[in-house]
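Asker: Show me the folded form of this:
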Amino acid sequence: MSSIKRTKGERVFGVINVIIMTIIMIVTVYPLLHVVFASISDPSRLIKHQGALLAPLGFSNQAYKMVFQNPSIFIGYKNTLFYVLVGTTINLFMTSLGAYGLSRKNLLWGKPIMFLVVFTMFFGGGLIPFFLTVKNLGMLNTRWAIVIPSAISTWNLIVMRTSFMGIPDSLEESARIDGANDIVILFKIILPLSLPVLAVMALFYGVGHWNGWFDAVIFLRNRALYPLQVFLREILIINADKNTMSINRPLEDELIKKQLKYCTIIVATAPILCIYPFLQKYFVKGVMVGAIKG
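Answerer: Down below sits the predicted model:
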């Protein structure tokens, strides 16, 4: 087969594309590499360094020791894994149910209901009514206060609804002729055909639970229920307080506090970075499928 000859303009466009994408990649990746290098560098050399950091300056794991010697970190990891796994499961289940109902063309009062759903994206009751609602439901200071009130994201619901609407009606009609009800249609036809969207929703919800800390600060009083982000926040705040520095070694403590910020970023983001490559192949397809048809 003869190769397709590209015009001079196409070759120039290809070169420019490669250059632009390389610059974008460097701009995106370098901040993460900077944090990794800084977290394992020698604190005394790190604080004197100026400009780009292209490699670790010596080696020191003292900041990581300070983080992982704190027993609260492992409690936080355990609780965060619970919130991510259980919370994301609840999110996907509830969002799928809502999206399926709203995607049906014969839904009674479908447009007014959809209007009320979209309305919540722009107007909310505020923090105090939200707190009182959680308290009156008996979820205050329980794990359920973290996963139940945020069971459905309006934006994710709209994306999943749009994806469901793109599935041919003939599949549903054929299933109903065979005697299938809505539960069977949803779980045996709609969801298996929507795996890319489900993967994207799982990533969105999972990252939200992993990074969540505000709801825990508001609704939880028992430290045994705190997620990882709350403990990391405490470590940063405590070590940022100048009154906590040792009188005998104030300079060393100040150096460690600078490095500790980089270390906590790595501890908080590393697990998500390990999971993301497995879902990345679904990401673009899932978002596009859920955004094309309105």
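Asker: going forward, measure contacts and count neighbours with C-alpha atoms only.
Answerer: Noted.
Asker: what packs against the helix or strand hosting Ile256?
Answerer: Following DSSP states H and E, one finds Ile256 within helix 250-292. Here helix 250-292 touches helix 8-39, helix 43-46, helix 62-68, helix 154-165, helix 195-211, helix 228-240, going by 3 or more CA pairs under 8 Å, 6 or more residues apart in numbering; DSSP states H and E.
Asker: Does anything pack onto the second one? Which helices or strands?
Answerer: Packing partners of helix 43-46 (3+ CA pairs under 8 Å, 6+ apart): helix 250-292.
Asker: Please give me every residue in contact with Val84.
Answerer: Val84 makes contact with 205-207, 209-210, according to CA atoms under 8 Å, 6 or more residues apart in numbering.
Asker: repeat for Gln62
Answerer: Taking CA under 8 Å, 6+ apart, we find Gln62 in contact with Ile256.
Asker: State the distance from it to Ser170.
Answerer: For Gln62, the distance to Ser170 (CA to CA, to the nearest Å) stands at 62 Å.
Asker: do Leu54 as well
Answerer: Applying CA to CA, the value for Leu54 to Ser170 is 57 Å.
Asker: What is the neighbour count of Leu137?
Answerer: Number of residues near Leu137 (other CA atoms under 10 Å) recorded here: 9.
Asker: Return the residues in contact with it.
Answerer: Listed by CA under 8 Å, 6+ apart, Leu137 has no contact partners.
Asker: To check against the first, give me the structure of this:
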Amino acid sequence: MNQVKHGSRLFDFVNTVVLLMLSLVTLYPFWDSFVVSITPLKESLSTSLHLFPRTVTFEAYRHILSIKQLWLSYRTSVIVTVLATLISMIATTLAAYALSKKSLPGGRSIMFAIVFTMMFSGGIIPAYLVVKQLGMMNSIWAMIIPGAIHTYNLILMRNFFESIPEELEESARLDGCSDPGILIRVVLPLSMPAVATVSLFYAVAQWNEFFTAVMYIVDQRLWPLQLFLRAMLMDNGAAAQTGDDSLFLMGKAIKMATIMISVIPVMLIYPFFQRYFVQGATLGAVKE
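Answerer: Modelled structure (predicted):
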């Protein structure tokens, strides 16, 4: 018995140490970015390990927040993320509910065609031509409609719906409930973990997306936040955006301040979805 207790304590100790190390490795890049963003250029260049700033300055944040393009990009990202998540969830939920029914004619063939897109896609040029022919070029819809349904999220929702006992739906149908009523009143309330998880997947993916904007958006006023961030990081466009040479002289601090501003919304939203995340990602994944 004592050996079992000692073994359990040793396992708990080793497990705690390993998890603490993984947490530090995960959190340090965020901390490093924050420290560099509030550190003068000369001090940040003096060392590659940034634990605590000796001198604190918020000049980089003051300059970043004074850039008009930042707020335009923030507005675009918020609008696109909200609309894209809403549209994607409606489309994914309806498609997944229909595909979860064994009585759907040609359901297996439809599902095979959907899964096939995970391995092979039409390519960038056909996608560009489709968006252009639909008249969505240089509009926010070009960043929303083409990727409205993600195959993995559809499969996750479908598996979750299949795990719901059919007796519940049959009971609702005997009470005179239609299929849309069953979906809204019975299935969705039981599927909130999956709905919250898939919503988070869609929202984070859309918030971080910039390639579609590079392809389809010409008007700089419609740039999403990630495209603005890319310009700051890749092209060193801080001075060009504001006409202020002091931005260029701040160098890395201005870039890290932009990164911190872009990740704050996701960091604030994630805790509210965390309790659904593990449950939604695992329930329905294994069939009995």
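Asker: Superpose the two chains and report the TM-score.
Answerer: TM-score for the superposed pair, counting by TM-score structural alignment, normalised by the length of structure 2: 0.92. Supporting figures: 285 aligned residues with a CA RMSD of 2.3 Å.
Asker: follow-up on the earlier one: now render the contacts of Val84 of structure 1 as JSON lines, adding neighbour count and distance to Ile47 of structure 1.
Answerer: As requested, the contacts of Val84 of structure 1 are exported to JSON lines (neighbours: other CA atoms under 10 Å; distance: CA to CA, whole Å):
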{"residue": "Tyr205", "neighbour count": "24", "distance to Ile47 of structure 1": "37"}
{"residue": "Gly206", "neighbour count": "22", "distance to Ile47 of structure 1": "35"}
{"residue": "Val207", "neighbour count": "16", "distance to Ile47 of structure 1": "32"}
{"residue": "His209", "neighbour count": "24", "distance to Ile47 of structure 1": "33"}
{"residue": "Trp210", "neighbour count": "23", "distance to Ile47 of structure 1": "30"}
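Asker: three-state assignment of Pro53 of structure 2?
Answerer: Pro53 of structure 2 falls in the coil class when you classify it by DSSP: H, G, I helix; E, B strand; the rest coil.
Asker: And the residue nearest the centre of structure 2?
Answerer: In structure 2, the residue lying closest to the centroid (CA atoms, centre = their mean) is Val204, at 1.2 Å.
Asker: any idea what that one aligns with in structure 1?
Answerer: Counting by TM-score structural alignment, Val204 of structure 2 lines up with Val207 in structure 1.
Asker: again with Ser73 of structure 2
Answerer: Using TM-score structural alignment as the criterion, Ser73 of structure 2 maps onto Gly76 of structure 1.
Asker: And for Val130 of structure 2?
Answerer: Here Val130 of structure 2 is matched to Thr133 in structure 1, going by TM-score structural alignment.
Asker: Can you give me the distance of its match to Gly125 of structure 1?
Answerer: As judged by CA to CA, Thr133 of structure 1 and Gly125 of structure 1 stand 11 Å apart.
Asker: the more surrounded of those two?
Answerer: Using other CA under 10 Å, the more surrounded residue of Thr133 of structure 1 and Gly125 is Thr133, with 14 against 8.
Asker: which residues touch the residue mapped onto Leu279 of structure 1 from structure 2?
Answerer: Matched by TM-score structural alignment, Leu279 of structure 1 corresponds to Phe273 in structure 2. Contacts for Phe273 of structure 2 (CA under 8 Å, 6+ apart) come out as 196-197, 200.
Asker: ok, so of those residues, who is nearest Leu10 of structure 2?
Answerer: Nearest to Leu10 of structure 2 among these is Thr197, at 34.5 Å by CA to CA.
Asker: and the nearest residue to that closest one once chain neighbours are set aside, how many residues sit next to it?
Answerer: Leaving out its chain neighbours, the residue that sits closest to Thr197 of structure 2 by CA to CA, 6 or more residues apart in numbering is Phe277, at 5.2 Å. Neighbours of Phe277 of structure 2 under the rule other CA under 10 Å: 20.
Asker: I'd like to know how far Phe277 of structure 2 sits from Ile64 of structure 2.
Answerer: 33 Å.
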